[in-house]
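K.L.:
Need a 3D model of the following:
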Amino acid sequence: MSTPDENTKSRCPRCGELSAPGARFCEQCGFELRGRPTAEEILGAPPTEPIPVVTVEDPDPDSSVTPPPAPLSERDHFTEKPSSWVAGVCDRGVRHARNEDAMALAATGTGSAGGTAVLVVCDGVSSAPNSDVASLAAARVARDALVTFDPAGSLPVRGEVERRVADWTQAMVAASRQAGDAVVRTGDEIAREATASGQRGGIEVDPPACTFAAAVVDAGVVVAGWLGDSRVYWLPDDGTAQQLSVDDSWAQEMMAAGFTREEAEHSPQAHAITRWLGRSAPDHDAHCAAMLPEVPGWVLVCSDGLWNYCSEAEHVADLVHRLSGVTTDPSETAAALVLWANAAGGRDNITVALARVEPEPETAA
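P.N.:
This next block holds a predicted model:
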């Protein structure tokens, strides 16, 4: 395949980075290079406020929405549905050559009232080789650690909620540590194999690394854990949506310093993370948060391939409600969200994991 002539590329007016022909977003700083697609182009899905419909004359309308490339392997696009109320989709996206996102899901029971769900999403750091291998190992190790955990106490009735939350919080931190160890082991094994085969030639390379985001839904309790900028949201059918996680990123530091979310998330270093899993990480202890859903809704765990285009919790909730319609099938909704993100640009890998929460009236009370 020939290399496109540089004169045909788009130069970002914000940071000066050259982008591939037809690109609508700058890969360096995320600045929008071209007009947004119309609602019809976004697979018939109405856009949310962060992605408004804009009428722009496009000299090449056929390329304004690039369809996802055909998967080259199972790793490029895969779906998991361990139960009727838990499912997820992990996709390579439009612009990347490989899928460095990963997810691992598990669930018991036929619903959230009597079952337990584990959702783990890890996003491999693109600048470090073999992060796709490490992210998948981390997600599966964390899932298995959470699945085998047995919290003390019975269902969280009066006086036992705090104990259940504390147990799952400890389990979440332990799972993130095990996931971090898996990333380190993966990097060490790959390095040993490369050295033994003479592939490295004495050249030092960065060890693999990834983000971590996970949620446990258990008997009316939701516990979230994270390192990096993959996110956990609570999206009720009726009420205020919440981003349960708080990004470990440069953008979050900017918002803490007083910048607006739009300014921070479109800055050149917006996606520089301050915590991660890997050998170079200062620690592998997840930050955690918990809540008790009182109304039906969705627990969403996702990579930045989705929230790049829809960040605010209320906007994410609106998007999910529009795409899901009347269905409560998490696999259909997850697939629709991935297609929507690809149609909006697909400039990163996309992972969407969902658990449908429908608390029993007495549990919510």
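K.L.:
C-alpha from now on. contacts and neighbour counts both.
P.N.:
OK.
K.L.:
Nearest the geometric middle of the protein, what residue?
P.N.:
Ser303 (1.5 Å; Cα atoms, centre = their mean).
K.L.:
need the contact list for that one.
P.N.:
Going by Cα atoms under 8 Å, 6 or more residues apart in numbering, Ser303 touches 101, 121-123, 229-231, 349-352.
K.L.:
Tell me where the stretch 1-150 of the chain has strands.
P.N.:
Remark: strands assigned in the stretch 1-150 of the chain by DSSP state E, counting those that start in this stretch are 10-11, 18-19, 77-83, 86-91, 101-107, 116-123.
K.L.:
gap between the second one and the chain center?
P.N.:
Yep, that's strand 18-19 we're talking about. 25 Å (Cα atoms, centre = their mean, to the nearest Å).
K.L.:
go on, the last one?
P.N.:
Mean C-alpha position of strand 116-123 versus that of the full chain (Cα atoms, centre = their mean) differs by 10 Å.
K.L.:
and the angle for that strand with strand 77-83?
P.N.:
Angle of strand 116-123 versus strand 77-83, following axes from the mean of the first three to the mean of the last three Cα atoms, to 10 degrees, is 160 degrees.
K.L.:
about what we covered before: mind putting the strands of the stretch 1-150 of the chain into JSON lines with distance to Ala171?
P.N.:
Below are the strands of the stretch 1-150 of the chain laid out as JSON lines (distance: least, Cα to Cα, whole Å):
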{"stretch": "strand 10-11", "distance to Ala171": "47"}
{"stretch": "strand 18-19", "distance to Ala171": "43"}
{"stretch": "strand 77-83", "distance to Ala171": "21"}
{"stretch": "strand 86-91", "distance to Ala171": "20"}
{"stretch": "strand 101-107", "distance to Ala171": "15"}
{"stretch": "strand 116-123", "distance to Ala171": "12"}
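K.L.:
Of all these, which one is nearest Cys288?
P.N.:
strand 116-123 (13.6 Å; Cα to Cα).
K.L.:
just to confirm, which helix or strand has Val222 in it?
P.N.:
strand 221-227 (DSSP states H and E).
K.L.:
this one as well, want them side by side:
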Amino acid sequence: MSAEDTPTGVLAPCSTCGELPAPGARFCENCGSDVGPATVAAGGPPVLARPPVPALPEPPADLKPTDPPGDPAADPVPPPPVATHRPCTSCGGTVADDGYCEQCGEKAQVERDHWAERPAPWVAGVCDRGIRHARNEDAMALAASGDPATAGRFAALVVCDGVSAAPDSDVASLAAARAARDVLASGGPDGATPVTGDVTERIRAWQALMVAASTTANDAVLVAVGDKAERAEPPSCTFVAAVVDGPLIVAGWVGDSRAYWIPDAGTARQLSVDDSWAHELMAMGTPRHVAENSPQAHAITRWLGPDSTDPAARCAPTVPDSSGWLLVCSDGLWNYCSAADDLADLVRSTEATTGREPRALATELVRWANAQGGRDNITATLARFEALPASATSDNLHTDAVTGDEPATRAL
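P.N.:
Just a heads-up that it's a prediction; the model follows:
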């Protein structure tokens, strides 16, 4: 959106559900009602406009848009799943079949709207619907064992973000996340085929398992969506995962969900490389703030789903030499804080308030993203990584090598 397209006041809420529509929207993203041509409430503070952006190359035709099409009448927003016969979180009353509390009348929260996982005291994640979307199409699945300060520690963090433009992508993302988690857990110390050897051998083994995890996740999507695979826009999702194995971290991805290494001090790094149109613009020299705010910025070049042509994860291993956080998240978080050092500042300042309990920290990161507008589903998963003694990392290499093809630069 250019500065000229931005209204000069505050958008009026939807008269049907009360949600605030997106700037310039004619239909409510939450309920699909007609909100008219960018009506604004009088007397409100100005809406900040994005800086004008230069002309950019046209994106290629084979991108997958991650936002829904602009005609809700042709593709209405599906209602959230109905939660029945559960206690109301507001008053403790009974939730009726229509999803509302029989006692206080409040709409019940669907379990998929917000949930947390904490497989070990040092690993946790929070997945949230956000504010704008009618349902949560993000998913996560975690596994962990061992003590965070020992060489026997293990964690697997998986996040999948359903493609909003393809209905039922919440089914795809959950199936993918759980299938990938199970494959990665098989290589942990309690798994069926534990990864062993020195750091170099473990890197090779985990890269192979990461590729197996993403392709197995793709197979799980095909099974989960059934005949929906025949749609013109079949259910699809992104994939990002990271494994902690003693001194080692291995990240893998398909799409634009991300893994970050955030040390307690020093320079943070994005471990993954987005498979997106925005990244390809940056590879051609476009500044980050321009690329990430351009049209089709979130169109992805790789994904999981029936129409995926390349579900094999690309991987990046690293052996951190300090303590810090492994963060695996969806774009509902990083949209508001994309650069690694900016996200590190957010994590560190939040940790100063919450302490080093990963579930509390993930909860506050999600809350912060909602406070910025919550325009997408939000998932934040964290593993606390403590630096190990040098004796535990005798093969102490430090690498950011990426397996598979390097990000393609299209001839446009």
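K.L.:
hang on, the earlier thing: and the strands of the stretch 1-150 of structure 1, which is most packed in?
P.N.:
strand 116-123 (a mean of 31; mean count of other Cα atoms under 10 Å).
K.L.:
Does it pack against any helices or strands, and if so which?
P.N.:
When contacts are defined as 3 or more Cα pairs under 8 Å, 6 or more residues apart in numbering; DSSP states H and E, strand 116-123 of structure 1 sits against strand 101-107, helix 131-147, strand 212-218, strand 297-302, strand 350-357.
K.L.:
Which helix in structure 2 has the most residues?
P.N.:
What stands out as the longest helix in structure 2, according to DSSP state H, is helix 199-225.
K.L.:
Determine the number of other residues adjacent to the equivalent of Asp329 of structure 1 over in structure 2.
P.N.:
Superposed on structure 2 with TM-score structural alignment, Asp329 of structure 1 falls opposite Glu357. Per other Cα atoms under 10 Å, the neighbour tally for Glu357 of structure 2 reads 16.
K.L.:
what sits against Glu357 of structure 2?
P.N.:
121-122 are the contacts of Glu357 of structure 2 under Cα under 8 Å, 6+ apart.
K.L.:
Against Ile131 of structure 2, how distant is it?
P.N.:
25 Å (Cα to Cα, to the nearest Å).
K.L.:
do the same with Asp227 of structure 2
P.N.:
Counting by Cα to Cα - Asp227 of structure 2 and Ile131 of structure 2 are separated by 31 Å.
K.L.:
Looking at these two, which one has more neighbours?
P.N.:
A direct count of neighbours by other Cα under 10 Å for Asp227 of structure 2 and Ile131 places Ile131 higher, at 19 against 10.
K.L.:
distance of the more buried one from Asp113 of structure 2?
P.N.:
Ile131 of structure 2 is 10 Å from Asp113 of structure 2, by Cα to Cα.
K.L.:
now the helix or strand following the strand holding Val222 of structure 1 against strand 116-123, angle please.
P.N.:
Towards the C-terminus, the helix or strand next in line after strand 221-227 of structure 1, according to DSSP H and E, is strand 231-236. Angle, strand 231-236 of structure 1 to strand 116-123, by the same axes, to 10 degrees: 140 degrees.
K.L.:
how close does whichever helix or strand comes after strand 231-236 of structure 1 sit to structure 2?
P.N.:
Note on strand 231-236 of structure 1: by DSSP H and E, the next helix or strand toward the C-terminus is strand 242-243. Superposing on structure 2 and averaging over aligned pairs (mean Cα distance after the TM-score superposition for structure 1), strand 242-243 of structure 1 comes out at 0.2 Å.
K.L.:
What range does whichever helix or strand comes after strand 242-243 of structure 1 cover in structure 2?
P.N.:
Next along the chain after strand 242-243 of structure 1, taking DSSP H and E as the criterion, comes helix 250-256. Counting by TM-score structural alignment, helix 250-256 of structure 1 falls onto residues 277-283 of structure 2.
K.L.:
Mean per-residue distance, the matching stretch versus structure 1.
P.N.:
Mean for stretch 277-283 of structure 2 is 0.4 Å (mean Cα distance after the TM-score superposition for structure 1).
K.L.:
where does that stretch sit relative to the chain's centre, distance-wise?
P.N.:
So, by Cα atoms, centre = their mean, the centroid of stretch 277-283 of structure 2 is 19 Å from its chain's centroid.
K.L.:
And stretch 356-365 of structure 1, by the same measure?
P.N.:
Distance, centroid of stretch 356-365 of structure 1 to centroid of chain: 26 Å (Cα atoms, centre = their mean).
K.L.:
What are the buried residues along stretch 276-293 of structure 2?
P.N.:
Across stretch 276-293 of structure 2, burial judged by 16 or more other Cα atoms under 10 Å covers 276-283, 286, 288, 290-293.
K.L.:
whoops, I mixed them up, stretch 225-239 of structure 2
P.N.:
225, 228-229, 233-239.
K.L.:
Would you check that Gly124 of structure 1 makes contact with Phe212?
P.N.:
No. Contact criterion Cα atoms under 8 Å: Gly124 of structure 1 and Phe212 do not qualify, at 9.3 Å.
K.L.:
what is in contact with these two at once?
P.N.:
With Cα under 8 Å, 6+ apart, Gly124 of structure 1 and Phe212 have no common neighbours.
K.L.:
corresponding residue for Arg153 of structure 2 in structure 1?
P.N.:
Per TM-score structural alignment, Arg153 of structure 2 is aligned with Gly115.
K.L.:
hang on, I meant Ser330 of structure 2
P.N.:
In structure 1, Ser330 of structure 2 lands on Ser303 (TM-score structural alignment).
K.L.:
What distance do you get for that match to Ile350 of structure 1?
P.N.:
Ser303 of structure 1 is 6 Å from Ile350 of structure 1, by Cα to Cα.
K.L.:
got any residues that touch both of those two?
P.N.:
In terms of Cα under 8 Å, 6+ apart, Ser303 of structure 1 and Ile350 are both contacted by the residues Asp101.
K.L.:
rewinding a little: now the contacts of Ser303 of structure 1 as a markdown table including distance to Ala241 of structure 1?
P.N.:
A markdown table is the format used below for those (distance: Cα to Cα, whole Å):
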| residue | distance to Ala241 of structure 1 |
| --- | --- |
| Asp101 | 25 |
| Val121 | 20 |
| Cys122 | 23 |
| Asp123 | 23 |
| Asp229 | 18 |
| Ser230 | 17 |
| Arg231 | 13 |
| Asn349 | 24 |
| Ile350 | 21 |
| Thr351 | 20 |
| Val352 | 17 |
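K.L.:
what's the distance between Asn349 of structure 1 and Val94 of structure 1?
P.N.:
On the measure of Cα to Cα, Asn349 of structure 1 and Val94 of structure 1 end up 8 Å apart.
K.L.:
scratch that, Ser135 of structure 1
P.N.:
Separation of Ser135 of structure 1 from Val94 of structure 1 (Cα to Cα): 20 Å.
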